[in-house]
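**Student:** only geometry, no sequence info:
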């Protein structure tokens, strides 16, 4: 297949012509790292196999999009054409522009040793191996198949970074000048700071948010940095084959039940999950909230649910004030309204640009002005 023009065009789209990442993006055949993927359809997940339609394979493989490669425990490489997996995506090939931005946040020098957390398809590992050289790159993933597949795909390109099967939240192999994670974590694992060399730099996202944290290690073992103004969204780390199942009974209550408390809210209904800054602030305040949004004509409904049994639902026509139902130990919609009120009062939320302090045990403190939060 004549993939080189597609890779060159992708490199032009996602890098500046003077960028050191232009060459790696143009020279790595991304389609070989994603031979099969899942596509979401109204009926569910549909398997896409590159070998069945090479034109689509090249067109999709070199678009600047993420490609879902695993849903629940079922990898696309192991699926049959009529399989319809259930659950959430558990692995993907990240969109190339985001990979480049994450590596740029790391401020890589040619002599740096890098830990790439979240091997996934292996495409991002290939980019940094091209950029730094095989011996300077270690990549870890918790999924045995992904690790084996990435090794084989990298080997075909004569790339031989150290690809390791490991839970990234546990002890890590070696010491590194830079750690870049393409998975979301909360809290930041203490093992990452232990593996980071003095003056080393960490780049990660906070699990369940779009917040990118960059931090540099100090002599006392802590790290200081900030929440970048940039945004990114990654899957959370997982320990097993799948994420823990959500409570369908709780979700059903959030969608349909009468609340213990019913009132008229002050702000219009919005899709909270797609309001990235709002959703991130809510996640920092109350970690682990599930979101849902539905439209039926002019009728808009948003629901929130938490594993502690709290749930909330707001329904309205158009931009009218919503009817809010809430139940459980916490009033989730009240928390959301408090965040929206803060936004209106101050003109922005305090997350982006916040100072970050990570202690050696992994406790992370965010602060900006009078606001602060500890993860």
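**Tutor:** Received it, and whenever you're ready, just let me know what you need. The shown structure was predicted, so the numbers you read here are calculated from the model rather than taken from an experiment. Residues are numbered from 1 along each chain as shown.

**Student:** CA only for contacts and neighbour counts going forward, please
**Tutor:** Noted.

**Student:** and the residue most central in space within the chain, what does it touch?
**Tutor:** Residue closest to the average C-alpha location in the chain (Cα atoms, centre = their mean): residue 234, at 0.6 Å. Applying Cα atoms under 8 Å, 6 or more residues apart in numbering, one finds that residue 234 lies in contact with 182, 183, 184, 205, 207, 210.

**Student:** could you pull out the strands for the stretch 1-150 of the chain?
**Tutor:** 36-41, 44-49, 67-71, 74-75, 89-93, 114-117, 137-141 (DSSP state E, counting those that start in this stretch).

**Student:** now those in JSON lines, with distance to residue 150?
**Tutor:** What follows is the strands of the stretch 1-150 of the chain, written out as JSON lines (distance: least, Cα to Cα, whole Å):
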{"stretch": "strand 36-41", "distance to residue 150": "14"}
{"stretch": "strand 44-49", "distance to residue 150": "18"}
{"stretch": "strand 67-71", "distance to residue 150": "13"}
{"stretch": "strand 74-75", "distance to residue 150": "14"}
{"stretch": "strand 89-93", "distance to residue 150": "11"}
{"stretch": "strand 114-117", "distance to residue 150": "13"}
{"stretch": "strand 137-141", "distance to residue 150": "10"}
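
**Student:** which among those is found nearest to residue 343?
**Tutor:** strand 89-93 (31.5 Å; Cα to Cα).

**Student:** presented hereafter is structure B, for comparison with structure A:
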């Protein structure tokens, strides 16, 4: 199969020829690492099989897009082509190449860097091996034994043999490293990362419930300092079993159409927080654990905020009505928390999350600060 032209086109789209990442992108056969994937249908997910439609395989594998490879506990590899699931969230993927490279750039790897990365499909691992020119410096970890087995086999088939380990990245890590790059989101920063980083080493990750990329360099005392990078990103959060827990399912049933304990009209137009990285991040720092849902039907838009503690908010507006009606229930008023964030944005013109200074103690306590604002995770 002639994949090289497609890979070079992807490299041209993601970076420039003089970049250290151009050749890894142009010489890595992503399609080998993603033979099947889940494609969103609007009401669920359908398995696509590359070998059944090679033209689509090339288009999808070499586009700068995320390919979901696992929904709930179901691997696309182990599911019949064309099968559809209507429940569950993505639990693993081959992240869009441009974002993988952006995370790696933040890590500032050198040819001598000993690096730990997360596995998934193995594509990011392959890029790092190509970039360093040797797989001997690369360790790749994943909590899913099947993903480790599949990535090991597929990477070997393209001549790459890094160390790949079944490992919960929030626990003890299998070695000492100069760089740790996590393409799953965490909260808090695992103290094991600081223990496994050499002094001067750097980690790059995203904070769960936010769109914040955090980079930090380890200090001699075992802590770290860094910053929130100016570019936003979001990754699946870490899980510790075959699937995520769904603690807001019961809350959602209450929030669907129940009258709220408090009912009012919002002063701002209806906003789905994930559509605004800064607003979602600020809200996620203030109230971690919120899950978001939305729908649009018959000219009516509805946004739900759901929290495991039983709090919920439902905001509804017609397309021509700027001010939504908001119902809220449970122990906290989630829409009021969102209003506070939007009031600050309206008052100050920006939110302080991007560009914030980061300080981390040796046990992983992480504080973000900028100007007079600070929050500890």
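**Tutor:** Nice, thanks for sending it over. Quick caveat, the model's predicted, so the values are computed rather than measured.

**Student:** quick one: TM-score?
**Tutor:** TM-score of the superposed chains, computed with TM-score structural alignment, normalised by the length of the first structure, equals 0.98; 374 aligned residues with a Cα RMSD of 1.1 Å.

**Student:** that older thread, name the member of the contacts of residue 234 of the first structure with the most neighbours.
**Tutor:** Neighbour counts for those (other Cα atoms under 10 Å) peak at residue 205, which has 28 neighbours.

**Student:** ok, now which ones touch that residue?
**Tutor:** 181, 182, 183, 184, 185, 211, 212, 213, 232, 233, 234.

**Student:** which of the three states applies to it?
**Tutor:** strand (DSSP: H, G, I helix; E, B strand; the rest coil).

**Student:** that one pairs with which position in the second structure?
**Tutor:** By TM-score structural alignment, residue 205 of the first structure lines up with residue 206 in the second structure.

**Student:** how close does residue 375 of the first structure sit to residue 239 of the first structure?
**Tutor:** According to Cα to Cα, to the nearest Å, residue 375 of the first structure stands 20 Å off from residue 239 of the first structure.

**Student:** equivalent analysis for residue 97 of the first structure, please.
**Tutor:** 27 Å.

**Student:** corresponding residues in the second structure for the longest helix that the first structure contains?
**Tutor:** For the first structure, the longest helix by residue count, based on DSSP state H, is helix 332-346. On the second structure, the counterpart of helix 332-346 of the first structure by TM-score structural alignment is residues 334-348.

**Student:** check the gap between the nearest residue to residue 241 of the second structure once chain neighbours are set aside and residue 155 of the second structure for me.
**Tutor:** The shortest distance from residue 241 of the second structure to any non-neighbouring residue, by Cα to Cα, 6 or more residues apart in numbering, is to residue 143 (7.8 Å). Applying Cα to Cα, the value for residue 143 of the second structure to residue 155 of the second structure is 18 Å.

**Student:** before we move on, the earlier item: after superposition, how close is the match of helix 332-346 of the first structure to the first structure?
**Tutor:** Compared with the first structure after fitting, stretch 334-348 of the second structure has a mean deviation of 0.4 Å; criterion: mean Cα distance after the TM-score superposition for the first structure.

**Student:** contact partners of that stretch?
**Tutor:** Against stretch 334-348 of the second structure from outside (Cα under 8 Å, 6+ apart): 279, 282, 283, 287, 305, 311, 312, 313, 326, 328, 350, 351.

**Student:** can we see that at 7 Å?
**Tutor:** With contact meaning Cα atoms under 7 Å, 6 or more residues apart in numbering, stretch 334-348 of the second structure is reached by 279, 282, 283, 305, 311, 312, 313, 351.

**Student:** contacts only, for the third one.
**Tutor:** When contacts are counted by Cα under 7 Å, 6+ apart, residue 283 of the second structure is found next to 338, 341.

**Student:** again with the fifth one
**Tutor:** For residue 311 of the second structure, the contact set (Cα under 7 Å, 6+ apart) comprises 329, 330, 331, 332, 333, 334.

**Student:** same check on the second one?
**Tutor:** Applying Cα under 7 Å, 6+ apart, we find residue 282 of the second structure in contact with 341, 353.

**Student:** now it: how far from residue 155 of the second structure?
**Tutor:** 39 Å.

**Student:** how far away is the residue nearest to residue 9 of the first structure when sequence neighbours are not counted from residue 100 of the first structure?
**Tutor:** Leaving aside its sequence neighbours, residue 9 of the first structure sits nearest to residue 26 (Cα to Cα, 6+ apart; 7.7 Å). Separation of residue 26 of the first structure from residue 100 of the first structure (Cα to Cα): 12 Å.

**Student:** same thing with residue 34 of the first structure?
**Tutor:** Taken as Cα to Cα, the span from residue 34 of the first structure to residue 100 of the first structure is 18 Å.

**Student:** so those two - more neighbours on which side?
**Tutor:** residue 34 (24 against 21).

**Student:** per the alignment, that one corresponds to what in the second structure?
**Tutor:** By TM-score structural alignment, residue 34 of the first structure lines up with residue 34.
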